[in-house]
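No sequence on hand, only this structure:
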C-alpha cells in the first residue's frame, strides 16, 4: 500500500507539472515580439484591412485568458487546432514528424547503451586495457561539450573539410554524437557499480569455480548492476529528447525539432504549443516510468520513499 500511495502522489505531481508547463509555454510563445500576422505583413502580400481580419479570425485579438481557455478545452478533447500558417491540422503535422525523431532517438540510445555498457564491462574484466581511460574521457566529454558544438565540429570536419558526408539529411553523425554523449553518462557510474558488485560473496564463489573474468562480468555482475542504468534512464532520455531536437535542426532532419524551429520562425502558436507540450509530456512520462521501474528493480528505493 505505501508503494501504491507514493506512486500515485508522484504521478499527481508529474501531472501538475504538465499543467504548469502548458501555461508557461502559452505565455512564453506570446511574450516573443510579433505573431504570425506580422510574418505575413513582412512579406507584403496583404493590406492592413486583410491583416486585421486575419488577426480577428485567428483569435489573436482575444485576451490571453480567453485564448488559453479555448486552447485548453480543445486540447483536452484531442483537438490541437490548425496551423496558423498552413491551415493543416497540427496533430497530422506531429504524426508526420514523430517517426523521424523516434528513429534518431532510438538509434542513438542503442549506440550509447552498447558503447557505455561495453566499456564498463571491458574496464572491469580487463583492468589493464585502455577502457578505464576511455570511460573517464567520455564522461568529461559528455559533461563539458554540448552536443550542438560537437555537431558543428562534425559538419566542419566530415562534411566541409573531408567531404565524406552531406551536411543535411544524413543520420550517421547525429547518431554517433548523441550515442557518445549517452555512453559518457552511463559508463562511469555503471563501472563504479560493477566494481562494487564484484566484491560480493557470490562473485568470489564464481571465481572459485574457475569461471572466466569475462563470463563473470557479463553473466553475473552486469545483470546485478543494471539498476544504475535504470536510475539514469530518466536523465538520459530527457537529455536525448533535447539532443534529438538540436541534431534535427542542425542537420536538417525532418523531425519534431525542425518542425518546432520552423514554427518558431513563423510564430505559428498552435504548432509550437503542441510540439513543446508533446516533448514535455514525453519527459514527464519517462520520469514516471523510470521511477516505477527503478522501484520494481530495487525495492529498497520504494521502502525508503514510503
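Okay, I see it. Just so you know, these numbers come straight off a predicted model, no measurement behind them.

For the rest of this, base every contact and every neighbour count on C-alpha atoms.
Will do.

quick one: the nearest residue to residue 198 once chain neighbours are set aside and residue 124, what's the gap?
Nearest residue to residue 198, sequence neighbours excluded (C-alpha to C-alpha, 6 or more residues apart in numbering): residue 221, at 6.4 Å. Going from residue 221 to residue 124 by C-alpha to C-alpha, to the nearest Å gives 10 Å.

then this one, side by side with the first:
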C-alpha cells in the first residue's frame, strides 16, 4: 500500500497543476488589452451602442469570476463555448485540429525514439567509433539547429528550388525535422546510460554465457536503462509543444498551434483558452503518467 502513496501524490499534484494552468490561462487572456468586439469594430465599424450590446450578448461584460465559473463549468462538461468570431462550437474546432497535432507530435516522437534506440543500442553492442561520432553529431544538431530554421531551409530547398514537396501541408518534412531533433535530444544521454549499464553484474553474466553482443544489449542492457528512457521521453514530449506549434505555422498545418495563433490575432477568447488548455493539460497528463510509470518500475523513486 505504501508503494502507491507516491503515485497518489503524483496524481494529486498533476491535478493541482492542471487547475492552476487553467486559471492562469483564463486570467492572462482577460488581462490582454482589447477584445473580439474591438477587433470586429475595427473591421466592420460598429457603433458604441452596437459594441456594448454585442458584449452583453457574448457575456464578456460580466465580472471575471462569473466568466471563469461559466467557462470552467462548461469545460468540465466538454463544452468550450462558441467562437466569438465565427459563431461555431469551439469543441468542433478542437476536434478538427487535435488529430493533426497528435499525429505530428506522436509521429515525430516515434521517429526520434526509434532512431535514438537503434543508434544507442548499436553503438553499445558494436563499440563503433563511427556510430559514436554520428550520435555526437545528431546531439549537436538538436542543440544548434532550431527546428523553425531547419523547416524554413527545407521549404526553400525541397519545395521552392527542387519542387519535390508542397510549400504548405508538408507533413512528411515536418515529421522528419522534429523527429531528428527528438532523436538528438534522446540519443546522447541514452548512449551514456547504456554504457554504464554494461558493467552491471547481470550484464557481465550474460556476456560470460557467450550471448551475442546485440542480444546482450537488447535483452539485458536496454531494460536496465528503461528509467532514463522514460525520463527523457517525458522531457522530449514536453518540448514537442514548441516544436509542433512552429511546424504547424510554418507548414500551414491546421493543428492546435495554428488554431491558437489565429484566435490570438482575432481576440477569440474561447478558442484561445480551449486550445491552450488542451495543449497544457495534455502536457501535465503526459508528465504525470511518465512519473507514475517510472515510480512503478523503479522502486528507488518511491
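Good, I have the coordinates. Just so we're clear, the structure is a prediction, and the values are computed from it rather than from any experiment.

before we move on, back to that, list residues touching both of residue 221 and residue 124 of the first structure?
residue 194 (C-alpha atoms under 8 Å, 6 or more residues apart in numbering).

could you list every residue that touches residue 197 of the second structure?
203, 221, 224, 225.

Can you get me a residue count around residue 8 of the second structure?
Neighbour count for residue 8 of the second structure, taken as other C-alpha atoms under 10 Å: 12.

Could you tell me where whatever helix or strand it lives in falls in the first structure?
Residue 8 of the second structure belongs to helix 5-31 when elements are defined using DSSP states H and E. Under TM-score structural alignment, helix 5-31 of the second structure corresponds to residues 5-31 of the first structure.

how big is the offset of the top helix by length along the second structure relative to the first structure?
When the second structure is parsed with DSSP state H, its longest helix is helix 90-126. Average distance, helix 90-126 of the second structure versus aligned residues of the first structure after superposition (mean C-alpha distance after the TM-score superposition for the first structure): 1.2 Å.

Now tell me what touches the next helix-or-strand element following that helix from outside.
Note on helix 90-126 of the second structure: by DSSP H and E, the next helix or strand toward the C-terminus is helix 129-144. Outside helix 129-144 of the second structure, the residues that touch it by C-alpha under 8 Å, 6+ apart are 119, 120, 122, 123, 180, 181, 182, 183, 184, 185, 187, 188.

Mind giving me the packing neighbours of the helix or strand hosting residue 239 of the second structure?
Per DSSP H and E, residue 239 of the second structure falls inside helix 226-251. Helix 226-251 of the second structure sits against helix 90-126, helix 147-154, helix 171-197, helix 256-265, helix 269-297, with contacts defined as 3 or more C-alpha pairs under 8 Å, 6 or more residues apart in numbering; DSSP states H and E.

of all those, which lies closest to residue 35 of the second structure?
Of all these, it is helix 269-297 that lies closest to residue 35 of the second structure, at 7.9 Å by C-alpha to C-alpha.

returning to what we had before: report the buried residues of the match of helix 5-31 of the second structure.
7, 10, 11, 14, 15, 18, 21, 22, 25, 26, 29 (16 or more other C-alpha atoms under 10 Å).

wait, isn't the second one in contact with residue 288?
Read it as residue 10 of the first structure. Yes: under the criterion of C-alpha atoms under 8 Å, residue 10 of the first structure makes contact with residue 288 at 7.4 Å.

tell me what the helix or strand harbouring residue 206 of the first structure is packed against?
Assessed by DSSP H and E, residue 206 of the first structure sits inside helix 201-208. Applying 3+ C-alpha pairs under 8 Å, 6+ apart, we find helix 201-208 of the first structure packed against helix 213-216.
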